[in-house]
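**Student:** Let me see the structure of the following:
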Amino acid sequence: MRRSSMGIRLQTPKLREGAAPVLHSWVKQTPERPAPKERCCPPPKKRAHAHNKIDEPELHISMDTTASSSSPDVDYNMDATISQPDLDGSATLSPSAAVSPSPTGSPSSTPTKVSVATQTSRISVTTSTQTSRTAVTITTQTTTDFAECDHEYTFVRDNSQTLESYKDYVFMIETKLQVVEEKCKQLEKSVNDLTAQVKELQAHKFSPNTYKDDNDAIRFYTGLPSFTTFMALYTYLAPKAMHLQYRRSSSTVQDSKPYQRPGRRKPGPKRKCTLLDEFFLVLVRLKVGLFHKDLAVRFGLSESSVSRIVATWINFLYVEIPALFPFPSQTAIRAAMPVQFSKYPTTRIIIDCTEIFIEAPSAMLAQSQTWSSYKHHNTWKSLVGITPNGLITFVSKLWTGRVSDKAITKDSGLLDKLEAGDNVMADRGFEIADILPQGVTLNIPPFKGSRDALSPSEVQETMDIASVRIHVERAIGRIKNFHILDGVMPITLFPHADQVFTVCAYLTNFSPPLVKND
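**Tutor:** As a prediction, this is how the structure comes out:
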């Protein structure tokens, strides 16, 4: 009687008659995979290309065998003809071999070897019968015969056997030499002509090196006074310009790239335009105001590349060039005070606002904010400040044309640079005395007010102030000489308008001073 571990009685299972118990296994057995059938496939045939095809040596063997099973003399006569192509595919060599087996009474069971040896290639031929095996090894020597080639600078090998044929060969060689010499002269002339054309094109290439001896052209294209000044400024900017991250779109770019680290170079193919040409391109865009299409043709670039170069360099110059002209101290200003300002020795800065025309925005609010009642046009306005000797030391950001001069002066950051004892010279419209820092005075022409006319002393004062204040107008006129600011500025330049105006303003400082210190 079977019982479980709990003491429960278990019944013995009964099987049907003739049935066998089933054994269960928790491990799944994988059936064996039948072995693959053996396949008899011929080896693949190698397909030779037409231009690499080499004719194999052909072996023609004709064997005449006369033998008798009862005759002890067996004579084998084998003629072997071998056609071996030479370097030109025409040479043929036909050796002959006679084979005689061992004179025994019965057919020989030992193979008989016959070898005919020459110098170069070896071809092994084996023939067999029921009673004997003959191994024939034949070596052939290839004779090269150079055929006449199509090229004029190749010559045929001399195979002449007689004096007349040798004379013909010499005459052919002399004729070919004359042809080759004429050809060389023509090629030399072509090389000289092409070299002259290249030099002429390089001499007329639109690049700064073309105008290195023409300061007037440099002044016209760049706004800088001479080629020496142009190269000095480029030498200062080049180490930083080598690691520029070129602008791809208006989206924000990363702060730095791996190639911008010291000692690293920018990856990718070499740029078509050198850094010097890129710098020249940007200055031409600012000074002459050429369109991107024109610059692309002149420098052999695409319009998108020109746009990317200009946008990148403008932002780069906006950071670097103003750093060359920091706001001068009060002591430095008074030490270099021109004689014309002897009546106003405490003048620190002369200020004035200027406006540039812009394309009318599509939004009504933007149109209203940029409308200038003074210019009767949509404009941007900027505050410009110069030292008494005419050096531009302050340029504000661009404001909409509706903003007043007083509001721009207050929010531009100029007042934070002034010190007690300074004097600010401005036009009559700058009523900013109430917003100046303590100890800073304002020097503007007197107002007529409700009076009919100014007094004689006020007229003289107005003339004295105007005679020195005119220098700020001259400085602004230099800025307007950069023709990118001519006419109406398109909307496409709006994202870079501040940078363009500031760079143009500070580039004028490389020109000779407006006021000479006599």
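
**Student:** C-alpha from now on. contacts and neighbour counts both.
**Tutor:** Noted.

**Student:** Which strands or helices does the host helix or strand of Val136 pack on?
**Tutor:** Counting by DSSP states H and E, the element that carries Val136 is strand 133-140. On a contact count with 3 or more CA pairs under 8 Å, 6 or more residues apart in numbering; DSSP states H and E, strand 133-140 meets strand 112-116, strand 121-128.

**Student:** ok and that strand relative to strand 112-116, angle-wise?
**Tutor:** Strand 133-140 runs at 10 degrees relative to strand 112-116, counting by axes from the mean of the first three to the mean of the last three CA atoms, to 10 degrees.

**Student:** Would you mind identifying the next helix or strand past strand 133-140?
**Tutor:** Heading C-terminal from strand 133-140 (DSSP H and E), you reach helix 163-203.

**Student:** So which bits of the helix or strand just after that next one are buried?
**Tutor:** Downstream of helix 163-203, the next assigned helix or strand under DSSP H and E is helix 215-222. Residues 215, 217-219, 221-222 are the ones in helix 215-222 that count as buried (16 or more other CA atoms under 10 Å).

**Student:** number of nearby residues for the nearest residue to Ala217 once chain neighbours are set aside?
**Tutor:** Using CA to CA, 6 or more residues apart in numbering and skipping the chain neighbours, the partner closest in space to Ala217 is Tyr211 (6.4 Å). Tyr211: 18 surrounding residues under other CA atoms under 10 Å.

**Student:** sorry, back to before: now the buried residues of helix 215-222 in JSON lines, with distance to Ala296?
**Tutor:** Compiled in JSON lines, the buried residues of helix 215-222 are given as follows (distance: CA to CA, whole Å):
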{"residue": "Asn215", "distance to Ala296": "24"}
{"residue": "Ala217", "distance to Ala296": "20"}
{"residue": "Ile218", "distance to Ala296": "20"}
{"residue": "Arg219", "distance to Ala296": "21"}
{"residue": "Tyr221", "distance to Ala296": "16"}
{"residue": "Thr222", "distance to Ala296": "17"}
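
**Student:** out of those residues, which one sits closest to Ser165?
**Tutor:** Proximity of the buried residues of helix 215-222 to Ser165 (CA to CA) peaks at Ala217, which lies at 71.6 Å.

**Student:** Pretty sure that closest one sits against Asn209.
**Tutor:** No: using CA atoms under 8 Å, Ala217 is not in contact with Asn209; the gap is 11.2 Å.

**Student:** Contact partners for Ala433?
**Tutor:** 441-442 (CA atoms under 8 Å, 6 or more residues apart in numbering).

**Student:** For the comparison step, fold the sequence that follows:
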Amino acid sequence: MDVTMDHDYCTIPEPSSLDLAYAKIEELSNEVDELKKQLQELHVQRDFGLERFAGSDEDIRFYTRLPSYRHLTSFWWLIEPSIHKIIRVSRAKSAARKQEDCHHQRRKTWHSFHMHPSTVSRIIATWTNYLYTLLGSVCVWLSAADVKSNLPEEFSDFPDTQVIIDCTEIRCQTPSSPLLQSEMYSNYKSHCTMKGLIGIAPHGPVTFVSQLYAGSVSDREIFKQCGITKMLTEDMAVMVDKGFLISDCVKCKVYCPPFLSRGKQMPAHQVKETQAIARLRVHVERVIRTIKQNKLFDGVITLSHSVNINQLFSVACLLSNYQNKALVN
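**Tutor:** A predicted model of the protein is given here:
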């Protein structure tokens, strides 16, 4: 019996079937892309550590301000023996943060670390307190003999210089209280600020850091109150800018550019002295500029950060001694 069967090898699916197939393919493609993105984020979370940046000194400088991975590991081995003494900041301790600041931060995502901002804040507070205690326990003030033994040739005309000082200001959030506003307002910055005094030895290291004062306090008053006068003896000299009128506040010599009397021309020897002091004072300005390159000081300090701003400022100053080479050889 001969049975003939027809086969339609050129059957074309209905247009509706093609649309469904394309839609399914597109859906699967989007799902694959999303899974790839999630996998990449997991890799970032897993690999965000020191080892990830070991081959890039540029990344190390960006994240830590230290010049190299080797430099960072050397600093770590200096502080590692006392890590077991660290006291972690708990959620209860960090709850003093302003409510509006909390609401504002909840809307943020900390992309670099994949952590909630409050978690990062607690980690920073923990390490700030630890480094403030650890680094602060090391006496950074140098004896006159140590300063002289490291005195750069550029200071040969000012051989008894013990410390070069200057004040710096950090912009902060305007308080709601009119009284606090008047105390914090700086005429120089035309903004509410906190002001601190920093001193460096002639060869570069930070040897004195004051606490922070309200922006309206004068440089002279900060100098009198911060405690540095107790460190200066008659055989020492301090180098300052012409805005520091402190000659009557200390027993030691003060190297300060002279003011030009009205209607009179400055004598040649005073011109040379002014230029020499200005060149040497650049060093303290450079150190302060380096300290303020820390991201925290880029913008306006919120009132919530003012709780431990003294510790943050001191740690930034003290860490500069480990981050940088000597300014002059």
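
**Student:** Can you give me the neighbour number for Val503 of structure 1?
**Tutor:** Using other CA under 10 Å, Val503 of structure 1 has 24 neighbouring residues.

**Student:** And it, how far from Tyr236 of structure 1?
**Tutor:** 16 Å (CA to CA, to the nearest Å).

**Student:** The aligned residue in structure 1 for Ser306 of structure 2: how many residues sit nearby?
**Tutor:** Using TM-score structural alignment as the criterion, Ser306 of structure 2 maps onto Phe494 of structure 1. Other residues near Phe494 of structure 1 come to 13 when the count uses other CA under 10 Å.

**Student:** next one: Thr193 of structure 2
**Tutor:** 27.

**Student:** my guess is it is in a helix, correct?
**Tutor:** No: secondary structure assignment (DSSP: H, G, I helix; E, B strand; the rest coil) places Thr193 of structure 2 in strand, not in a helix.

**Student:** quick one: it and Arg171 touch, right?
**Tutor:** Yes: under the criterion of CA under 8 Å, Thr193 of structure 2 makes contact with Arg171 at 4.4 Å.

**Student:** mind listing what the residue lying closest to Thr302 of structure 2 once chain neighbours are set aside touches?
**Tutor:** Spatially, and ignoring its direct neighbours in sequence, Thr302 of structure 2 is nearest to Gln173 (5.1 Å; CA to CA, 6+ apart). Counting by CA under 8 Å, 6+ apart, Gln173 of structure 2 makes contact with 192-193, 300-303.

**Student:** Per the alignment, Gln173 of structure 2 pairs with which residue of structure 1?
**Tutor:** By TM-score structural alignment, Gln173 of structure 2 lines up with Glu359.

**Student:** any idea how far Ser396 of structure 1 is from that match?
**Tutor:** Here Glu359 of structure 1 is placed at a distance of 21 Å from Ser396 of structure 1 (CA to CA).

**Student:** Taking the centroid of structure 2, which residue is nearest it?
**Tutor:** In structure 2, the centroid-proximal residue (CA atoms, centre = their mean) is Asn294; its distance is 2.4 Å.

**Student:** Determine which residue in structure 1 is aligned with it, please.
**Tutor:** Under TM-score structural alignment, Asn294 of structure 2 pairs with Phe482 in structure 1.

**Student:** What does Thr229 of structure 2 correspond to in structure 1?
**Tutor:** Using TM-score structural alignment, Thr229 of structure 2 pairs with Leu415 in structure 1.

**Student:** That should have said Val147 of structure 2, apologies.
**Tutor:** Looks like Val147 of structure 2 aligns to Ile333 there (TM-score structural alignment).

**Student:** Return the residues in contact with its match.
**Tutor:** 348, 387-388.

**Student:** now the helices: where do they sit in the stretch 201-350 of structure 1?
**Tutor:** Listed in chain order, the helices of the stretch 201-350 of structure 1 (DSSP state H, counting those that start in this stretch) span residues 215-222, 227-241, 275-287, 292-299, 303-320, 330-335.

**Student:** how much does the shortest one stray from structure 2?
**Tutor:** Meaning helix 330-335 of structure 1. Once fitted to structure 2, helix 330-335 of structure 1 is off its aligned match by 0.3 Å on average (mean CA distance after the TM-score superposition for structure 1).

**Student:** Distance from that helix to the middle of the chain?
**Tutor:** Here the centre of helix 330-335 of structure 1 is set off from its chain's centre by 49 Å, with CA atoms, centre = their mean, to the nearest Å.

**Student:** swap in the longest one?
**Tutor:** Computed by CA atoms, centre = their mean, the chain-centroid distance of helix 303-320 of structure 1 equals 16 Å.

**Student:** what angle separates that helix from helix 227-241?
**Tutor:** 90 degrees.

**Student:** So for helix 303-320 of structure 1, what gets flagged as buried?
**Tutor:** Buried-residue list, helix 303-320 of structure 1, by 16+ other CA under 10 Å: 303, 306-307, 309-318.

**Student:** With distance to Ser251 of structure 1 as extra columns, can I get the residues you listed in JSON lines?
**Tutor:** Below are the buried residues of helix 303-320 of structure 1 laid out as JSON lines (distance: CA to CA, whole Å):
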{"residue": "Glu303", "distance to Ser251 of structure 1": "19"}
{"residue": "Val306", "distance to Ser251 of structure 1": "18"}
{"residue": "Ser307", "distance to Ser251 of structure 1": "15"}
{"residue": "Ile309", "distance to Ser251 of structure 1": "16"}
{"residue": "Val310", "distance to Ser251 of structure 1": "16"}
{"residue": "Ala311", "distance to Ser251 of structure 1": "13"}
{"residue": "Thr312", "distance to Ser251 of structure 1": "13"}
{"residue": "Trp313", "distance to Ser251 of structure 1": "17"}
{"residue": "Ile314", "distance to Ser251 of structure 1": "16"}
{"residue": "Asn315", "distance to Ser251 of structure 1": "14"}
{"residue": "Phe316", "distance to Ser251 of structure 1": "17"}
{"residue": "Leu317", "distance to Ser251 of structure 1": "20"}
{"residue": "Tyr318", "distance to Ser251 of structure 1": "19"}
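
**Student:** which two from the residues you listed end up farthest apart in space?
**Tutor:** It's Glu303 and Tyr318 that sit farthest apart of the buried residues of helix 303-320 of structure 1, by CA to CA, at 22.4 Å.

**Student:** For the closest residue to Ile138 of structure 1 other than its chain neighbours, give me its contacts.
**Tutor:** Leaving aside its sequence neighbours, Ile138 of structure 1 sits nearest to Val116 (CA to CA, 6+ apart; 5.0 Å). By CA under 8 Å, 6+ apart, the contact set of Val116 of structure 1 is 97, 136-139.
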